[in-house]
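Enquirer: Sequence and predicted structure, then a few things I'm wondering about:
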Amino acid sequence: MSVPMPATGDQPPAKLCDANDLVLAHQSFRRLYALAPDAVRHADADDRRRIDSIAKNVALINDALHHHHRFEDDYLWDTLEGRRPACALHVAAMKRDHADVAHLLDDAPQLIEAWRRAPGPDTATALGDKLDDIARVLGAHLNAEEEHIVPVIEEVITATEWEEMGEVVQKTYHRSQIFMFYGLILEVMSPAERAELEKEVPLPIKVLYALVGRRQYARIMHDLRPTR
């Protein structure tokens, strides 16, 4: 595929890192927020195990999104503005989006708990609608980030810096969240992409996923996929 030349005629900047892992994380969030609202709405109110599982995992998804945005707030925006001042308007838009998503996430815990304690049409609708709102605002934000921010990341952040950031963000996630996202990423990847990923994943994580994580991921996704 040809790379379009800038309007100045200069060569486009060379990539310093590959931020595709960020795009894969975005795809995972899109998938989870596409499933979660209907999982809540269609869950059998008498199936306490499934209700508890969905409530727990929706909370984990929301918490993972919070940590994902917190990482970008703490490690990305100032660096991007400092190294590419022209992207300041896009960074400002990303910050506004994060604030909008955070406001929606703040309302979720009490809705999750209300539904978990008394599952029924009213509590399910309230929580499902809130998750739809999160998905709508988040979806527009992720599209804009992939269009305007990811290319800048790849041009101004080195591969070593990006790897170090990835190690930092991994430490903020609960093990269940890691299994959830690892499983989703494996699902959306091609066989060739999975083979490349397997080369980079530390052996202890691969072993733990094979022994525990794969089954845990399967249970999570079974409960998040509506039964009717």
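Expert: Sure thing, it's come through. Numbering: from 1, shown residues only.

Enquirer: Please make it C-alpha for all contacts and neighbour counts, starting now.
Expert: Fine.

Enquirer: who's in contact with stretch 150-164?
Expert: When contacts are defined by Cα atoms under 8 Å, 6 or more residues apart in numbering, stretch 150-164 is touched by residues 13-19, 80, 83-84.

Enquirer: Can you select the buried ones from these in PyMOL?
Expert: Only the buried members of the contacts of stretch 150-164 enter the following PyMOL selection, criterion being 16 or more other Cα atoms under 10 Å:
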select buried, resi 15+16+17+18+19+80
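
Enquirer: which among the contacts of stretch 150-164 gets closest to Ala192?
Expert: Using Cα to Cα, the shortest approach to Ala192 within the contacts of stretch 150-164 belongs to Asp18, at 16.4 Å.

Enquirer: Next one: the closest residue to the closest one other than its chain neighbours relative to Ser53, how far apart?
Expert: Of all residues beyond its chain neighbours, the one nearest Asp18 is Glu154 (5.9 Å), with distances taken as Cα to Cα, 6 or more residues apart in numbering. Computed with Cα to Cα, to the nearest Å, the distance linking Glu154 and Ser53 is 38 Å.

Enquirer: second one coming, line it up with the first:
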Amino acid sequence: MTPDLLGFTIAHRAMRGDTRRMAVLATELAAGRQSAGAARAAAISEDVALLCRSIHHHHTMEDEMLWPVIERSAGAEVDLRDLSDDHSELDPLLEEITAQAARFAATRDASALATALTRLADMLDEHIEEEERLIFPIITEYVSVADWETVENAVRKGGNIKFDLPRIEHYARPDELARLRRLAGPVLTVMLALLRGGYRRRQRLIFGQAT
């Protein structure tokens, strides 16, 4: 057996997708093509902050959990320095975006937020494509299923299930979601049913008409 990378693949897709959507929305707001009342601005600000925390948690778990597993398993076959350098560049940008999101909620000026989110979206596209190209084959070849499950459990344990789980459903393809349901059992169906409505209402508020 080899590690199942489906969860990480969808998590990466969700990070890239949500960041790009937020960057486009912020650009529209900055240009005056959309507007945001108090409720929408607050929801955007909160969602951006949650997204930044989710991205920070994911790459921190890679640094602290996954990289040591890969280095122990693959040894000289892998050089993670460039990916780690990318992670070190992400943290100050995530902090800046969180601060700019709070300013946007107070001022409704999305210019700085749009610039920072666009930069983050571009960085994530490049970083994640490179990471999956370099690291996924090494994980499949060298990392044991037990070690991989330890990494995945650590990532899930420190995450925000109310924020992360509905996004997994949003970004998973039907066949991927079916695989996740088989792996997780009935609890996944129950949790998605509980969280889906709130997620969809929030998405309509953030990406729909101004409120």
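Expert: Here it is on my side, so go on. These figures come from a predicted structure and were not determined experimentally.

Enquirer: Superposed, what's their TM-score?
Expert: Here the superposed chains carry a TM-score of 0.88, computed using TM-score structural alignment, normalised by the length of structure 2; 206 aligned residues with a Cα RMSD of 2.0 Å.

Enquirer: The residue nearest to Asp18 of structure 1 corresponds to which position in structure 2?
Expert: By TM-score structural alignment, Glu154 of structure 1 lines up with Thr140 in structure 2.

Enquirer: and that match, what helix or strand is that in?
Expert: Mapping Thr140 of structure 2 onto the secondary structure by DSSP states H and E places it in helix 111-142.

Enquirer: To what extent does the following helix or strand past that helix diverge from structure 1 after superposition?
Expert: Sequence-wise, the next helix or strand beyond helix 111-142 of structure 2 is helix 145-157, with elements assigned using DSSP H and E. Between helix 145-157 of structure 2 and its aligned partner residues in structure 1, the average distance after superposition works out to 1.8 Å, using mean Cα distance after the TM-score superposition for structure 1.

Enquirer: List the buried residues of helix 145-157 of structure 2.
Expert: Those buried within helix 145-157 of structure 2 under the rule 16+ other Cα under 10 Å are 147-148, 151-152, 155.

Enquirer: Likewise for stretch 108-119 of structure 2?
Expert: If you call a residue buried by 16+ other Cα under 10 Å, then stretch 108-119 of structure 2 has these buried ones: 108-118.

Enquirer: ok, now which ones touch the residue of structure 2 positioned farthest from its centre?
Expert: The outermost residue of structure 2 relative to its centre, with distances by Cα atoms, centre = their mean, is Ala76 at 29.3 Å. Taking Cα under 8 Å, 6+ apart, we find Ala76 of structure 2 in contact with no residue.

Enquirer: Give me the aligned partner of it over in structure 1.
Expert: Under the pairing rule here (TM-score structural alignment), the equivalent of Ala76 of structure 2 within structure 1 is Ala86.

Enquirer: Show me the helices in structure 1, by range?
Expert: Along structure 1, the stretches classed as helices by DSSP state H are 20-42, 48-75, 77-83, 88-117, 121-148, 150-156, 159-170, 175-188, 191-200, 203-208, 214-224.

Enquirer: rewinding a little: what's the spacing between the helix holding Thr140 of structure 2 and its chain's center?
Expert: Here the centre of mass of C-alpha atoms in helix 111-142 of structure 2, compared against the chain's by Cα atoms, centre = their mean, to the nearest Å, lies 10 Å away.

Enquirer: Mean distance between it and structure 1 after superposition?
Expert: Comparison of helix 111-142 of structure 2 with structure 1 after fitting gives an average deviation of 0.7 Å (mean Cα distance after the TM-score superposition for structure 1).

Enquirer: what's the answer for stretch 92-107 of structure 2, then?
Expert: Stretch 92-107 of structure 2 sits 1.2 Å off on average (mean Cα distance after the TM-score superposition for structure 1).

Enquirer: can you check stretch 10-17 of structure 2 too?
Expert: Between stretch 10-17 of structure 2 and its aligned stretch in structure 1, the superposed structures give an average distance of 1.0 Å (mean Cα distance after the TM-score superposition for structure 1).

Enquirer: Right, I'll leave it there.
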